[in-house]
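[1] Sequence first, then the predicted structure:
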Amino acid sequence: MQTLVTPITPELPTLLDTSSSNATWVLTATLLAAAITTPISGRLGDMFGKRRITLLLLAITVIGSIVCALAQDVTVLIAGRALQGVGLGVIALGISILRDVLHPKRLGAAVALVSSTLGIGGALGLPLAAFVADTFDWHVLFWMATALSALAFVLVLSIVPVSTLRTGGSFDYIGAIGFGIGLVALLLAVSKGNEWGWATPGTIGLFVGGAAVLVVWGVYELRASDPLIDLRIAARRPVLLTNLASITVGFAYFASVAVLPQLLEAPTDTGVGLGQTLFIASLCLMPSGIVMFFLSPIAARLSASKGPRTSLVLGSAIIAVGYVVAVGLMTEVWHAVLVATAVGFGVGFAYAAMPTLIMHAVPASETAAANGFNSVMRTLGSTIAAAVIGVILSSHVDIVGERAIPTAAAFQWSFGLAAAVALAGAILALFLPRRETVYQTASIPVVSPGKD
């Protein structure tokens, strides 16, 4: 869903008769909605059943996709994309369902496989979306999303068993509202700061206001009897370090998505661009997702034998090495493919490890909420990457015709920063306990899919 509109983003101002600034909200709305609602849907899943909330999110995704498919103006499209963003919480819920219904010995491999679908979905979806956008009307993209979301709903309804595990208690409405307001303010400031100006009153106000709201929210959560997010658990060393490392991995992964397409598509007369079409550039990024998918059983075995800590350290280190190579190798198409593949290797190991580290460190009754918060940390890392990389690429440009093309230095600084951030993630992971306290996982009674 996140990469669905990437191929048509440059054309949206013309297609919808709107400004480029308004068109960027087609991407931003999905990101914001996912960041806000993922921990909320996780908490609801812990309380009322993860399968039930998964079905609800998929239904919302279907509705959002239909709204987008029927949209004729940017406001309606943004609303539909926000609804699609709500549905992205199914990933964290799906991983949490695995803990409830699988034997512990099968859990690691299953988590690694599900985590890898994040990469292969984007890697395969981007060239497919580019082909459809070039061949058909852009609305077809969203009719395809509607069909796939509806199919997922039917499959979950028919196949996924119902866990009887429930936390009970009451839903923290005040905590959800406070979390949403604070997070929206911060993510808006990060994602729009380059466009609005980092020193403008609006950007500064959002940063300060968002931080203040989240501080008050944190105090409230510590005193709440049924908090949206148990901050005492989140402050435990394994959970805290995993979430911090998740920010770095989210940053490093998104850096490849933001930088490599621009390098591949930039005209060759700039001296740095590789002159590829959007479709070819999308194909060049495919190995990243494919590697993530086929790496999942290896990552699972490594986590089982050496611990998920090792997988996270190794994954972050591989990402860092890949970007270091990119600083010196970016003059051929195969160089970009090599870097994308290396990043895919690293992210595959890291994504397989992070949910397992979280589940080992929290009680079963808190799994969905904790995984949801971890997902928010990855989203935060990606959002920061979008802002920072955007500043770097837009600050060092050559004018070719009417286009501003990033210079070689801009690409090198971007790759170097991504390498440093990934290395920081590896260092953080080194401080994770080698043998953390492992809470019980599966062996929870389940009922047939039709009795939720």
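    Alright, I've got the coordinates. Numbers count the residues shown, from 1 in each chain.
[2] When you work out contacts or count neighbours from here on, use the C-alpha atoms and nothing else.
    OK.
[3] quick one: stretch 71-79 to chain centroid distance?
    From the chain centre to the centre of stretch 71-79 is a distance of 23 Å (C-alpha atoms, centre = their mean, to the nearest Å).
[4] adding another structure so you can compare the two:
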Amino acid sequence: MRKATSGRRAGTPYQATYLVLAVALTAYSLLQSLVAPVLPMLQASLHTDQNTVTWMLTAYLLSAAVATPILGRVGDMVGKKKVLAAVLLVACLGSIVGALAHSIGVMLVARAVQGVAGGVIPLAFGIVRDEFPREKVAGAVGVVSALIGVGGGLGLVLGGPIVDALGLSWLFWIPAIAMGVAAVGTVFVVPESPVRTPGRVSWLAAVLLSGWLVALLVAVSEGPRWGWTSGAVLGLLALAVVLAAAWAMVERRDTSPLIDMEMMRIPAVWTTNLAGLLIGVGMYSVFAFVPAFLQTDPSAGYGFGSSIVESGLIVLPLSLTFLVAGIWSGRLSHRFGAKAVLVTGAATAGAAFLVLVFAQSTVWGVVIAMVLMGTGFGLAFSSMSNIIVQAVPPRQTGAASGTNANIRTIGGALGSALMASVVTGHVQPSGVPAGSGYTAGFTVMAVAVLLGALAALLIPPRRAVDEVLGGAAPVAVSAAA
């Protein structure tokens, strides 16, 4: 049975704890995208092709998707502070290996180890829930969600200047230092919560989750090269379906599931998670492919020949508008409802991809797309947290919010693999991806995100949510903690 807690204990400065969590979350989100603007350079340095080097993003997201529910469960069992410190140290080690890697194989291993940092998300949500004053919890959850997206956008901007000033290896040394600092801060600043949830880790569920994700992502990424109707691709897709069904069955029957299927059946939860999955497909594909598109020499028939720094500056409006929209999302949700904000955000982000489809020939067209994209994703990410907090009892806030973030990560891994598959499926005789590949890829992403907006329309109104909760009054996410 879960021990009750009354929130922050006397003498514990929750602001200092929040600062440490902010550093950890920012470092995690930077790891998602810091390498994205320099993928072409890493491709040449590691002597590989575009499809393979894109796995530097996919491997990270895949590892994070599996690690997130496992480490959240372990933190509930043995203590969130201990597990958070361990996660940060492991991610630091992965960053060090990445800084020293000279082959794509070692680099992919390093990225998979870095992905363990995904455990920071549920642990941070749990620490906020256990240690913060009750009136600050919902707002902190919203800001945590915004940090994840904003940090990812900043990685696109910072990658170029870091490489120009310090070299490729510092894309890994800097996160290693940040993770190390956050680990030390966790040990000395973050209090150990007395809250424990007895249980065990379902390793069978973890293996099945890993299995169906790997099978699906390999099939999607290798489809153009192997052939979509080839036995290998069809076999992997069939295996993914079988393993996913087995995973869902195991989770439903387990008394300590990694992902609570009963909670997932709440109408407001599963519809929000479906929207999050589809929105994640589009969000993370931007990290890998917009910088590569901008850096392509115009002789290929598209692109602007931008430097790494220039491509980062062109993408910068995405991060800025993401932050502003995330801050305003709480106020807009309070006035118009979180569902309306989520639908609007997803529709705006979908429209941004359509701008990339039809106005990709000018820098200003791309800048306008980035403004729309940051606004849309900023509104969507923060409003999803609001809906989740409203849809579950207070004791499930951390688990439900962490699950939503994890599902977005799964969507991101799928989106990166899908975009790579589409782009590399259209190659010019020179070996450079054709412009039609990017156009098709952006179109697919637009469809995915707009489907996310349609999924958000299925979210039941707030009144229906209150009835499910038995008339409880869940708190709303504000713009700041």
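    Now that the structure is in, tell me what you want to look at. Quantities reported herein were computed from a predicted structural model and do not represent experimental measurements.
[5] most centrally placed residue in structure 2?
    Residue closest to the average C-alpha location in structure 2 (C-alpha atoms, centre = their mean): residue 409, at 3.9 Å.
[6] For residue 275 of structure 2, give me its contacts.
    Residues in contact with residue 275 of structure 2 (C-alpha atoms under 8 Å, 6 or more residues apart in numbering) are 451, 452, 453, 454, 455, 456.
[7] What is the burial count for the third one?
    The one in question is residue 453 of structure 2. Neighbourhood size, residue 453 of structure 2 [other C-alpha atoms under 10 Å]: 28.
[8] Would you mind measuring from residue 266 of structure 1 to residue 286 of structure 1?
    19 Å (C-alpha to C-alpha, to the nearest Å).
[9] Look up how far residue 61 of structure 2 lies from the one in structure 2 that sits across from residue 319 of structure 1 in the alignment.
    Using TM-score structural alignment, the partner of residue 319 of structure 1 in structure 2 is residue 349. Distance, residue 349 of structure 2 to residue 61 of structure 2, by C-alpha to C-alpha: 21 Å.
[10] do residue 457 of structure 2 as well
    Distance of residue 457 of structure 2 to residue 61 of structure 2, computed by C-alpha to C-alpha: 27 Å.
[11] These two: who's more crowded?
    For residue 457 of structure 2 versus residue 61, the count of surrounding residues by other C-alpha under 10 Å is larger for residue 61: 30 against 17.
[12] In contact with that one, which residues?
    Taking C-alpha under 8 Å, 6+ apart, we find residue 61 of structure 2 in contact with 32, 115, 409, 410, 412, 413.
[13] again with residue 407 of structure 1
    270, 272, 393, 396, 397, 398.
[14] now the helices for the stretch 101-250 of structure 1?
    Under the criterion DSSP state H, counting those that start in this stretch, helices of the stretch 101-250 of structure 1 are mapped to 104-135, 139-159, 173-196, 201-223, 231-234, 237-265.
[15] looking at those helices, which is closest to residue 68 of structure 1?
    Evaluated with C-alpha to C-alpha, the helices of the stretch 101-250 of structure 1 place helix 139-159 nearest to residue 68 of structure 1, the distance being 6.1 Å.
[16] Quick one: map residue 147 of structure 1 onto structure 2.
    By TM-score structural alignment, residue 147 of structure 1 lines up with residue 177 in structure 2.
[17] tally of neighbours for that match?
    15.
[18] how close does it sit to residue 159 of structure 2?
    For residue 177 of structure 2 relative to residue 159 of structure 2 (C-alpha to C-alpha), the value is 16 Å.
[19] Over to residue 63 of structure 2?
    Applying C-alpha to C-alpha, the value for residue 63 of structure 2 to residue 159 of structure 2 is 22 Å.
[20] Residue 323 of structure 2 now?
    Distance, residue 323 of structure 2 to residue 159 of structure 2, by C-alpha to C-alpha: 19 Å.
[21] Now do residue 148 of structure 1 against residue 154 of structure 1, distance only.
    Residue 148 of structure 1 sits 10 Å away from residue 154 of structure 1, taking C-alpha to C-alpha as the criterion.
[22] With residue 447 of structure 1 instead?
    17 Å.
[23] With residue 256 of structure 1 instead?
    Distance, residue 256 of structure 1 to residue 154 of structure 1, using C-alpha to C-alpha: 34 Å.
[24] Same check on residue 119 of structure 1?
    Counting by C-alpha to C-alpha, the gap from residue 119 of structure 1 to residue 154 of structure 1 is 23 Å.
[25] more neighbours, the two?
    A direct count of neighbours by other C-alpha under 10 Å for residue 119 of structure 1 and residue 154 places residue 119 higher, at 24 against 14.
[26] what's the counterpart of the more buried one in structure 2?
    The equivalent of residue 119 of structure 1 in structure 2 is residue 149 (alignment by TM-score structural alignment).
[27] Ok, residue 343 of structure 1 next?
    By TM-score structural alignment, residue 343 of structure 1 lines up with residue 373.
[28] What about the corresponding residue of structure 1 for residue 461 of structure 2, how many residues nearby?
    Per TM-score structural alignment, the equivalent position to residue 461 of structure 2 in structure 1 is residue 434. Counted with other C-alpha under 10 Å, residues neighbouring residue 434 of structure 1 total 14.
[29] tell me the contacts of the match of residue 319 of structure 1?
    Neighbouring residues of residue 349 of structure 2 by C-alpha under 8 Å, 6+ apart: 372, 373, 374, 375, 376, 377, 446, 449, 450.
[30] Kindly indicate which of these lies nearest residue 396 of structure 2.
    residue 377 (24.6 Å).
[31] so which strand or helix has the closest one?
    For residue 377 of structure 2, the element it lies in under DSSP states H and E is helix 363-391.
[32] surely residue 200 of structure 2 meets residue 78?
    No. Assessed by C-alpha atoms under 8 Å, residue 200 of structure 2 is found out of contact with residue 78, at 10.2 Å.
[33] which one in structure 1 is aligned with residue 220 of structure 2?
    Using TM-score structural alignment, the partner of residue 220 of structure 2 in structure 1 is residue 190.
[34] what does residue 97 of structure 2 give?
    Using TM-score structural alignment as the criterion, residue 97 of structure 2 maps onto residue 67 of structure 1.
[35] How about the contacts made by that match?
    Residues near residue 67 of structure 1 by C-alpha under 8 Å, 6+ apart: 76, 77, 79, 80.
[36] how close does residue 63 of structure 2 sit to residue 112 of structure 2?
    Here the criterion is C-alpha to C-alpha. By it, residue 63 of structure 2 lies 5 Å from residue 112 of structure 2.
[37] For residue 220 of structure 1, give me its contacts.
    Residue 220 of structure 1 is in contact with residue 175, counting by C-alpha under 8 Å, 6+ apart.
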